[in-house]
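A.B. asks: Task: produce atomic coordinates for the following.
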Amino acid sequence: MKNWLKLILIVLPLGFLAGCGEEEKVDVVRQAIAIESGEECHLCGMIITNYPGPKGQLYSRGLNGNMRFCSTRDMFAFIVDPENQHNIQEAYVHDMAVTPWDHPDEETYIDAKQAFYVIGHGKKGAMGPTLASFSKRADADAFAQSEGGDVYSFDQITLDVLVSMNSLRTNKSLPAE
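C.D. replies: Model (predicted):
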């Protein structure tokens, strides 16, 4: 019996010591970062800061760092691609209710998956028509009322919606809250 007790007293501390060498898993906080002058769009290669309208950023499984886009339209073109859509981890867009259209402020990024989007308005982005992004439904509704277009949630934006953006003037908006 003494041998078993000695064995336990020797092995038990070794088990605790073995755990000390393991790396702890740390959740990495991914967030939007400032887009510097001269940075190119991940999708089209255009210089991001040369154009008006909301920009997008995202993190995707299997790719290091974040990807930056010259417009919300380019970001969504990447997101809705079947090869990419299940790998999107975080996505960010400008809240256009609190930043100027011509030069969006880098401090105004919001969670793209929680945002509301106006499609079919008259304002232009880097590649022509773009999705105006807002953190609040009321702000998106007010923008649509003044600039035209319809309000969509993140999940409602599909490839078909993006393709039809040039002629989109239908009432496919979300029901009123």
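A.B. asks: hey, let's count contacts and neighbours off CA atoms from now on
C.D. replies: Noted.
A.B. asks: and the next element down the chain from the longest strand along the chain?
C.D. replies: Longest among the strand segments of the chain by residue count, using DSSP state E, is strand 88-94. Scanning forward in sequence from strand 88-94 by DSSP states H and E, the next helix or strand is strand 109-111.
A.B. asks: The structure of the following sequence is requested for comparison with the preceding one:
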Amino acid sequence: MNRSKPNWLLVALAAFALTACSGSEEQTTAKAAPVNFATGDECHVCGMVITNFPGPKGQAITEKDQHVRKFCSTRDMFAWALQPENVNRNHTLYVHDMAETEWASPDATALIDARDAFYVVGSSRKGAMGPTLASFASQADADHFANSHGGEVLAFSEVTMKNLNAGMNMNSMDGMDH
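C.D. replies: Alright, predicted model coming up:
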């Protein structure tokens, strides 16, 4: 009987170790890296050529199949991400840190995790087709931008469809003068 108890204990410990290892493998899955915007890339939402417009851009990469969706503005990225069918989807989102790049032509090296960013909604700066959300890695940079160009600073989780529609005139093509 003594011999069967240690065997049972070894089996239980082995099962526990295997269970613990399999859980940690899922947690250590690497996040997809951002993808450069290339000349001719089209916005997943509106079909416009992304690099033809000023202001921050966005991208979504689905974790399951690494499918990349690119957006001509942070506004279009949020419009896609906030759709009911996309809210619970596993995807990595990136936006430009506008404190690190030029408004007229954002650089792909300035892409940051969109969920960690701060957004200025309602500023005077325009992106593709008009109002957009200026994105920043730090709240201090977002506050500075809002003080200079107007608007309200929000965290990713605070952005709603109402924010996206604010100031948008459906007949206007502001930002098209680029």
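A.B. asks: Would you pull the TM-score for this pair?
C.D. replies: In this superposition the chains share a TM-score of 0.76, using TM-score structural alignment, normalised by the length of the first structure; 144 aligned residues with a CA RMSD of 1.9 Å.
A.B. asks: follow-up on the earlier one: the longest strand of the first structure: average distance to aligned residues in the second structure?
C.D. replies: Compared with the second structure after fitting, strand 88-94 of the first structure has a mean deviation of 1.1 Å; criterion: mean CA distance after the TM-score superposition for the first structure.
A.B. asks: Tell me the helices and strands packed up against that strand.
C.D. replies: Packing contacts for strand 88-94 of the first structure, counted by 3 or more CA pairs under 8 Å, 6 or more residues apart in numbering; DSSP states H and E, involve strand 56-60, strand 109-111, strand 132-134.
A.B. asks: Which of those has the highest mean neighbour count?
C.D. replies: Counting by mean count of other CA atoms under 10 Å, strand 132-134 has the highest mean neighbour count of these, with a mean of 31.
A.B. asks: Run through who's touching whatever helix or strand comes next after that one.
C.D. replies: On the C-terminal side of strand 132-134 of the first structure, the closest following helix or strand by DSSP H and E is helix 137-147. Helix 137-147 of the first structure is contacted from outside by 97, 115-118, 121-123, 132-134, 150-151, using CA atoms under 8 Å, 6 or more residues apart in numbering.
A.B. asks: Find me the equivalent region of the next helix or strand after helix 137-147 of the first structure in the second structure.
C.D. replies: Using DSSP H and E, the helix or strand that follows helix 137-147 of the first structure in sequence is strand 150-153. Alignment note (TM-score structural alignment): strand 150-153 of the first structure is matched to residues 152-155 of the second structure.
A.B. asks: chain center to the matching stretch: distance?
C.D. replies: 15 Å (CA atoms, centre = their mean, to the nearest Å).
A.B. asks: before we move on, what about stretch 111-128 of the first structure?
C.D. replies: Offset of stretch 111-128 of the first structure from its chain centre (CA atoms, centre = their mean): 13 Å.
A.B. asks: What's the end-to-end length of that stretch?
C.D. replies: One end of stretch 111-128 of the first structure sits 23 Å from the other (CA to CA, to the nearest Å).
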